[in-house]
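Participant: Next comes the sequence, and after it the predicted model I'd like to discuss.
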Amino acid sequence: MTEFRDNLPQLSGELFLTDAGLETWLVFQRGVELRHFAAFELLATSGGRQLLREYYLPFLNMAAREGAGFVLETPTWRASPDWGDKLGYSGAEIALINRQSVRFMAEIAYCVPGAARTVLSGNIGPRGDGYVASLSMTAAEAEDYHALQIGAFATSGSDMVSAITMTNVPEAIGIARAAGKARMPLVLSFTVETDGRLPDGQPLGEAILATDAAAATRPAYYMVNCAHPEHFAHVLETGDGWRERIRGVRANASRLSHAELDEAETLDEGNPAELGELYRGLRRLLPNLSVLGGCCGTDHRHVEAIFGACRAAA
């Protein structure tokens, strides 16, 4: 799908869908035990690959049915060197897993009639915990760390890279530099706490502007993920020059904080219809918001409600 690399179709402003909370769907709705939240391990078995098909295909069929584009993310949020080491994989094995994930996702996309506007994205996560900014890195260290995973995507047919649940600016800058050197379009998604600030306390707008200023190749656009809309809508009410850079949202269904979610033993699914209406409100605050999906606790029902509310508003 390399024809999209230099001209991502979701930049047109048309509505695009993406998926939801893969890991929480697997754990709470399918009873899968994920080591360190690593969904990529399912790629190793036929049963695991079938579970991934059951998760992704309804989203792709929804997009095809509604005439919307789709950003298809690989299940590789944890497929980076440190997490791979914790799980017993070498760096070479992790690189191979990332390349194999792109091929597997491409096979899924080709199974869906009408899914021609599917953008295949190599998904990467933070080096540390996605809920806390506990691991301090320089931008140079982050660039070196994430280069392996980004390089694997660049050589396996991925159209872009998505860095999801970023907690701090130095890591974001390093990822942007690594993606630029690999000539891969990058979408960078920050997560925020209940006060609308990054886990390290930096305001969202400042984080976006600082990343743009320090990266030789700027991200194609930004997203916000793994937070309820009410956690960050208030910070979007003012601020020129950075709100326009946000084109995607993958919100949680739950209003719980990251700390509360980390301790939760049951799934807080929230209310899909309510979440859809909150996204409608976000579109009034974010003039370029067009990529719509979910994060922890969300599934196909939530994304369908989100798309319905936003399409009606459009």
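Facilitator: Arrived safely, thanks for sending. Bear in mind the structure is a predicted one, so any value in this text is a computation, not a measurement.

Participant: drop to CA atoms for contacts and neighbour counts, all remaining ones
Facilitator: Noted.

Participant: Run through the helices of the stretch 151-300 of the chain in chain order.
Facilitator: If DSSP state H, counting those that start in this stretch is used as the criterion, the helices of the stretch 151-300 of the chain fall at 169-181, 204-214, 229-232, 258-263, 272-285, 300-313.

Participant: Most tightly packed of those helices?
Facilitator: Comparing the helices of the stretch 151-300 of the chain by mean neighbour count (mean count of other C-alpha atoms under 10 Å), helix 169-181 comes out on top with a mean of 26.

Participant: one more structure, for comparison:
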Amino acid sequence: MLSELLTKNPLILAEGAIAEQLRRMPEVELHPTLFNTPLIYARNAIKSRMTALYEEYLEVASAADLPLLLTAPTWRLDARRVAEAEVPSSINTDAVKYLCEVRDRYSSRREVLVGALVGPKEDCYRPELSPSAEEAADFHSPQLQELAASQAQFLQAQTIPSLREGLGIARAASGLGKPYIISFCAGPDGAILDGTRLNEAMEVIDQTVEEKPLGYAVSCTYPSFLNSYPQGSLDRLIGIQANGSAKDVTRLDGSGATTAEPVEEWARVTLSLHRLHQVKILGGCCGTSAEHLRRLVALTRKPPHSGEVSYSED
């Protein structure tokens, strides 16, 4: 289904960082290791806050008549963390089910897909802590297998800081029967945080695993960081979930303050990346909200002579 969406549509929307938006709400307390996921079991207004964030993205996509990718809050639900947190062992499957129900209550549109996330084993901003490819495959396999057996329509490794961990995840995801995406963290120089150039990392994984990823993405980065890549060098890059700030993400982490560029500027540079490298899946990460996607959509609706892309006749 995701492959078909990519073939048929020039632009696909993706959600922003739900956990980061919840973190900015003073009334919300996130789990120390699982973040917002345990909220799926809550029976109070806090769960409703999380649901409302997903619904905002559904509203934006519906109003724009564009496909939308949502991802269940499974980013930190590896077997080790789940066991240590003493939450239900079914939490991965439960998180996917929760988001499918949110989607189905809001819309019956076939072009809203629900995927599931896996995150890095260690700190996503410290590539030196990343496991080897072999260790990563072993570490991530249990969660990937569980998610592949769930209602998730695709799998996505998010904020991966090194080639070796991305390769290990690809090995573990290959052959599970679900399309999967490897999404790396990239720094201001456009390289993955371990220093590997993005085009080189994609080539290594494609040449190594039996079942290639459906495509690659970058997350927790800023679109202009990829300006150094010549046109045609990122043909396998299909998505970005961009930070609201153009600062180095390793300096933003733990800063305690939310910084962001103007929404209009974020939308402009995101669309510039879309035009240069035909990156189809556009969404937000830290420091963004549904308003960023609204502005992005508005820019695509401008007439061609304005200098922006337009899909208003599709």
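Facilitator: Yep, it's here. Keep in mind the model is a prediction, meaning the values are calculated, not measured.

Participant: will you turn the helices of the stretch 151-300 of the first structure into a markdown table that also has distance to residue 221 of the first structure?
Facilitator: Listed next are those as a markdown table, based on distance: least, C-alpha to C-alpha, whole Å:
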| stretch | distance to residue 221 of the first structure |
| --- | --- |
| helix 169-181 | 11 |
| helix 204-214 | 10 |
| helix 229-232 | 18 |
| helix 258-263 | 24 |
| helix 272-285 | 16 |
| helix 300-313 | 19 |
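
Participant: what about the equivalent of residue 51 of the second structure over in the first structure, how many neighbours?
Facilitator: Per TM-score structural alignment, the equivalent position to residue 51 of the second structure in the first structure is residue 53. Residue 53 of the first structure is flanked by 16 other residues according to other C-alpha atoms under 10 Å.

Participant: In this structure residue 53 of the first structure contacts residue 109, no?
Facilitator: No - taking contacts as C-alpha atoms under 8 Å, residue 53 of the first structure lies outside contact range of residue 109: 9.9 Å.

Participant: re the thing from before, out of the helices of the stretch 151-300 of the first structure, which is closest to residue 251 of the first structure?
Facilitator: helix 229-232 (6.3 Å; C-alpha to C-alpha).

Participant: any idea how far residue 246 of the second structure is from residue 259 of the second structure?
Facilitator: As judged by C-alpha to C-alpha, to the nearest Å, residue 246 of the second structure and residue 259 of the second structure stand 9 Å apart.

Participant: next one: residue 92 of the second structure
Facilitator: 32 Å.

Participant: higher neighbour count, those two?
Facilitator: Using other C-alpha under 10 Å, the more surrounded residue of residue 92 of the second structure and residue 259 is residue 92, with 26 against 16.

Participant: any idea what that one aligns with in the first structure?
Facilitator: Checking with TM-score structural alignment, residue 92 of the second structure has residue 98 as its match.

Participant: And the helix or strand containing that match, what's buried?
Facilitator: According to DSSP states H and E, residue 98 of the first structure maps onto helix 91-110. Using 16 or more other C-alpha atoms under 10 Å as the test for burial, helix 91-110 of the first structure gives 91, 94-95, 97-102, 104-106, 109.

Participant: repeat for stretch 5-15 of the second structure
Facilitator: So, applying 16+ other C-alpha under 10 Å, buried residues of stretch 5-15 of the second structure: 5-6, 10-15.

Participant: hmm, who's touching that stretch?
Facilitator: 54, 57, 61, 66-71, 111, 241, 280-284, 290, 293 (C-alpha atoms under 8 Å, 6 or more residues apart in numbering).

Participant: on that earlier part again, what's the helix holding residue 98 of the first structure packed up against?
Facilitator: helix 46-66, helix 81-87, strand 118-124, helix 139-154 (3 or more C-alpha pairs under 8 Å, 6 or more residues apart in numbering; DSSP states H and E).

Participant: and among the ones you listed, the most buried is which?
Facilitator: strand 118-124 (a mean of 27).

Participant: Quick check, residue 236 of the first structure in contact with residue 286.
Facilitator: Yes - under the criterion of C-alpha under 8 Å, residue 236 of the first structure makes contact with residue 286 at 7.4 Å.

Participant: anything in contact with each of the two?
Facilitator: residue 243.

Participant: taking the buried residues of stretch 5-15 of the second structure one by one, which sit in helices?
Facilitator: 5-6 (DSSP state H).

Participant: Identify the residue of the second structure aligned to residue 117 of the first structure.
Facilitator: Checking TM-score structural alignment: residue 117 of the first structure goes with residue 111.

Participant: give me the number of residues near that match?
Facilitator: 19.

Participant: which residue packs closest to it, ignoring adjacent ones?
Facilitator: residue 67 (4.8 Å; C-alpha to C-alpha, 6 or more residues apart in numbering).

Participant: residue in the first structure matching the one you found?
Facilitator: So, by TM-score structural alignment, residue 67 of the second structure is matched to residue 69.

Participant: one step back: so which of the helices and strands packed on helix 91-110 of the first structure is nearest residue 307 of the first structure?
Facilitator: Judging those by C-alpha to C-alpha, what sits closest to residue 307 of the first structure is helix 46-66, at 9.2 Å.
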